[in-house]
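>>> My questions are about this predicted structure, shown below with the sequence.
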Amino acid sequence: MIVTLIVLCEIAFWVLLAAGLGLRYAARMPRLGAAVLLCEPLLEVVLLVVTAIDLRNGADPDWKHGLAAVYIGFTVGLGHSTIKWVDAWVSHRFADGPPPVRPPKYGMARAAHEWRVAGRWMVASATALALLQAAVWYVGGDGDTTSLRAWQQKMLFVIGLNLVIAASYTLFPKRDQRGDAKHVPGPPAG
């Protein structure tokens, strides 16, 4: 049941996103579109409540409960930036808005971008870690929390991996073809 609910929450996330952006740009109802987009967090609340009820009713904590915590964490850490990016893309594609901002390619600007991305992933992982720990405490010493602890290790790995990636862009900044890490390419000639 939990896996089905996670899949339904993911589908509902994209349906609400499409509906909100459709109202915002196609129907020219930006306030109603924003209201629909603000309903996105309710999906995570429903998933959290159902997972807690499932554990309360005596379900053995397993990988599904851990996956629910990870899904919620990733939505918290990455959901806003995903919505923002899709909104910019739809605005550009269908409402004559400016093109979405592309990440810098070179130098410390790229490193700063990678640290921001790593920060979002770390927030996602830290949120999942906190929810997993809350589930461990909720289950108590009587239940087998091995699968929840395994998810915690995976989240620590995600944090470590993102730190390594961001640090690599800082220590070894990518340079353009001319070797100048500060060069920002201008608009194409035309």
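Good, I have the coordinates.
>>> CA atoms for contacts and neighbours, from now on please.
OK.
>>> what's the neighbour count on residue 82?
A count of neighbours around residue 82, defined by other CA atoms under 10 Å, yields 13.
>>> before we move on, what about residue 132?
As a burial measure, residue 132 scores 27 neighbours (other CA under 10 Å).
>>> Quick test: name the residue nearest the centre of the chain.
For the chain, the residue whose C-alpha lies nearest the mean C-alpha position (CA atoms, centre = their mean) is residue 78; its distance is 1.9 Å.
>>> Check which helix or strand it maps to.
helix 63-94 (DSSP states H and E).
>>> what's near enough to touch residue 19?
The contact partners of residue 19, by CA atoms under 8 Å, 6 or more residues apart in numbering, come to 33, 36.
>>> Helix or strand: which one has it?
Taking DSSP H and E as the criterion, the element that holds residue 19 is helix 2-21.
>>> Quick check: buried residues in that helix?
Neighbour counts over helix 2-21 (16 or more other CA atoms under 10 Å) mark 5-6, 9-10, 13, 16-21 as buried.
>>> Kindly indicate which of these lies nearest residue 150.
Comparing the buried residues of helix 2-21 against residue 150 with CA to CA places residue 6 closest, at 19.0 Å.
>>> With adjacent residues omitted, what lies nearest to the closest one?
Using CA to CA, 6 or more residues apart in numbering and skipping the chain neighbours, the partner closest in space to residue 6 is residue 68 (6.6 Å).
>>> for that neighbour, what are its contacts?
When the contact criterion is CA under 8 Å, 6+ apart, the partners of residue 68 are 2-3, 6, 47-48, 51.
>>> which two from those residues end up farthest apart in space?
Greatest spatial distance in the contacts of residue 68: 3 and 48, 12.5 Å, computed using CA to CA.
>>> Please compare the first structure with the one that follows:
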Amino acid sequence: MIPLIIACEVGFWVLLLAGLAARYLLKAKTLSTVLLICVPLVDLVLLAASVIDLRGGGTATVAHGLAAIYIGVSVAFGGQLVRWADQRFAHRFAGGPAPVRPPKHGPAHAAYERRQWLRHLLAYAIAVAVMGLFTLLVGDVERVLPMWGPMGGWGVVVIVDFLISFSYTLAPRKAKS
């Protein structure tokens, strides 16, 4: 399962870069659109492979938990990551405007950090939902306990991220003078 997760991550970047290269270097808009539409299909491949493995009698392992986490992060942050890459690719290879950077201080920075935390929470919730689906498919809580292992550590990270992100609301970062 770990090699499949790695292959999906590589596939994500290959499809994204190929789609952007088709758009900006080859000027092939249709090809670019097809390649970029295929980017989220990587998540479906990983989800389907995990479901097939579990339905086929496989024991849910930490790798299945990592697959769910990958899917959650990809769904929550994928669009933002594609826009980030698109801005940089357009700027570098097509004379597009300089990429927009997130705010570094003040209320705008605090609002940005809160939105990023909400995205992080969404990723966590999606991963929990996917693991819940896996748990239902297996039908035996004992067989899925190892899969849930990474969620405890990630839960701590979500809480720490909350504290840091929302601290900027109470004490906004000041501009350097």
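Yep, that arrived. All figures in this text were calculated on a predicted structure; none of them were measured in a lab.
>>> Any idea what the TM-score is?
With the length set by TM-score structural alignment, normalised by the length of structure 2, the two chains reach a TM-score of 0.93; 177 aligned residues with a CA RMSD of 1.5 Å.
>>> just to revisit the earlier point, after superposing, tell me the mean distance of the following helix or strand past the helix holding residue 78 of structure 1 to structure 2.
Moving toward the C-terminus from helix 63-94 of structure 1, the first helix or strand encountered (DSSP H and E) is helix 107-139. Taken against structure 2, helix 107-139 of structure 1 registers an average deviation of 1.1 Å after superposition, with mean CA distance after the TM-score superposition for structure 1.
>>> For helix 107-139 of structure 1, what is the distance to the chain centroid?
The chain centroid and the centroid of helix 107-139 of structure 1 are separated by 9 Å under CA atoms, centre = their mean, to the nearest Å.
>>> same deal with stretch 65-79 of structure 2?
Taking the mean C-alpha point of stretch 65-79 of structure 2 and that of its whole chain, the gap between them comes to 4 Å (CA atoms, centre = their mean).
>>> against structure 1, where does stretch 13-21 of structure 2 fall?
Aligned by TM-score structural alignment, stretch 13-21 of structure 2 falls on residues 14-22 of structure 1.
>>> Residue 82 of structure 2 touches residue 17, doesn't it?
No. At 9.5 Å, residue 82 of structure 2 does not count as touching residue 17 under the criterion of CA atoms under 8 Å.
>>> Closest one to residue 124 of structure 1 out of the contacts of residue 68 of structure 1, please.
If you rank those by distance to residue 124 of structure 1 using CA to CA, residue 48 comes first, at 15.1 Å.
>>> can you count the residues close to that closest one?
Neighbours of residue 48 of structure 1 (other CA under 10 Å): 18.
>>> which ones are touching it?
68-69, 72.
>>> I'd like to check which residues are in contact with residue 111 of structure 2.
residue 169.
>>> Hmm, residue 124 of structure 1 is touching residue 69, no?
No. Using CA under 8 Å, residue 124 of structure 1 makes no contact with residue 69, being 10.1 Å away.
>>> who has more neighbours, those two?
Comparing residue 124 of structure 1 with residue 69 by neighbour count (other CA under 10 Å), the higher total belongs to residue 69, at 29 against 24.
>>> Name the nearest residue to the more buried one, sequence neighbours excluded.
Once its chain neighbours are removed from consideration, residue 69 of structure 1 has its nearest residue in residue 128; the separation is 5.2 Å (CA to CA, 6+ apart).
>>> is it true that the one you found touches residue 72?
Yes. With the criterion set as CA under 8 Å, residue 128 of structure 1 and residue 72 qualify as a contacting pair; they are 6.8 Å apart.
>>> Neighbours of residue 59 of structure 2, how many?
Residue 59 of structure 2 is flanked by 18 other residues according to other CA under 10 Å.
>>> Now do it against residue 50 of structure 2, distance only.
Using CA to CA, to the nearest Å, we find residue 59 of structure 2 at a distance of 11 Å from residue 50 of structure 2.
>>> try residue 117 of structure 2
Residue 117 of structure 2 is 27 Å from residue 50 of structure 2, where distance means CA to CA.
>>> go on, residue 91 of structure 2?
When CA to CA is applied, the distance between residue 91 of structure 2 and residue 50 of structure 2 equals 38 Å.
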